[in-house]
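# I would like to see how this sequence folds:
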Amino acid sequence: MGREIKFRVWDKALERFSFPDFLALNMLGEIVEVYDNFRGVEDGTPNKEVVLSQYTGRKDRNDEEIYEGDIMRAYNDFGDVFSQLTVVRFDQEKMEWKGVDWSDLKNEEVIGNIYENPELLEV
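Take a look at the predicted model:
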């Protein structure tokens, strides 16, 4: 069985995520149409007010879906914070997800994302 392919869309103007029923990209990978419960189909021009985040196909220790742009925290086997926070991203050159220890998701947790919780990454 293959990995489930789905996306969430961050709307910069509304400052919220939606889970589109339909979206279309142009040849440059820009979002040109989005249809969900917040907006209708757009006119086909690139929409710079939305950001696409792909589902990794995996879930964290709390059964939370992990998306591109999520902020992760790792714990050791005793439940103590194990490492600094990381951001889930896709490495185009290596064609792989970064920012999560995929072999040990029982110790990884989504604690926010770069859009709603950028303060988590401030030093």
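
# CA only for contacts and neighbour counts going forward, please
OK.

# what about the strands in this structure?
For the chain, the strands defined by DSSP state E cover 7-11, 16-18, 22-25, 31-35, 50-59, 65-67, 70-74, 86-87, 89-91, 96-98, 108-113.

# which one of these is the most hemmed in?
A comparison of those by mean neighbour count, using mean count of other C-alpha atoms under 10 Å, puts strand 70-74 on top with a mean of 23.

# that older thread, Val123 is nearest to which of the strands of the chain?
With C-alpha to C-alpha as the measure, strand 86-87 is the member of the strands of the chain nearest Val123 (12.9 Å).

# also this sequence, please, to line up against the first:
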Amino acid sequence: MMREYKFRTKFRAWNKKDKKMINGIQNFFSFREFFFDKNIVVEQSTGLKDKNGKEIYEGDILDNREYKSVVEFYGCGFSAKIYFGGKSTHQHFDLRGEVLTSKIVGDIHNNPNLLEVSD
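Model (predicted):
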């Protein structure tokens, strides 16, 4: 099932080959180039900000002191997939409730280790 993209929002893209994030994609023609490239993972802005005012994108890792979560498009909106003890709990919470107490600590591409259990 494909979702429809509206270009009143921002996107970023992770280049798997070069291991670099491309920020600020707001132009349809730029986006179209990335969308069909298998080395590119396109991530949409949620339109929300964390407790420090930083814009939240798909793939961001949030920390709210009790657990970490990963921002995903799930069902028909953005959610926070909860990780506890280094493992996914397969629980999703509405992202709007998570942002009040959470801060972005990284993303799944550059910082996957943040989801692991720390000693």
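
# got a TM-score for the two of them?
The TM-score (TM-score structural alignment, normalised by the length of structure 2) is 0.70; 94 aligned residues with a C-alpha RMSD of 2.2 Å.

# what's near enough to touch the aligned partner of Glu72 of structure 2 in structure 1?
Glu72 of structure 2 maps onto Arg89 in structure 1, with residues paired by TM-score structural alignment. Contact analysis of Arg89 of structure 1 by C-alpha atoms under 8 Å, 6 or more residues apart in numbering lists Glu68, Gly69, Trp97, Lys98, Gly99.

# which of these does structure 2 keep?
For those, the subset whose aligned partners also touch in structure 2 (both residues aligned by TM-score structural alignment, their matches' C-alpha atoms under 8 Å) is Glu68, Gly69, Trp97, Lys98, Gly99.

# surely the fourth one touches Asp91?
Looking back up the chat, that one is Lys98 of structure 1. Yes. Under the criterion of C-alpha atoms under 8 Å, Lys98 of structure 1 makes contact with Asp91 at 6.7 Å.

# what is the aligned counterpart of Arg61 of structure 1 in structure 2?
That one, Arg61 of structure 1, aligns with Lys51 by TM-score structural alignment.

# ok, the closest residue to Ser45 of structure 2 other than its chain neighbours - contacts?
In space, Ser45 of structure 2 comes closest to Tyr57 once its chain neighbours are excluded; the distance is 4.2 Å by C-alpha to C-alpha, 6 or more residues apart in numbering. Counting by C-alpha under 8 Å, 6+ apart, Tyr57 of structure 2 touches Phe11, Arg12, Glu43, Gln44, Ser45, Thr46, Val71.
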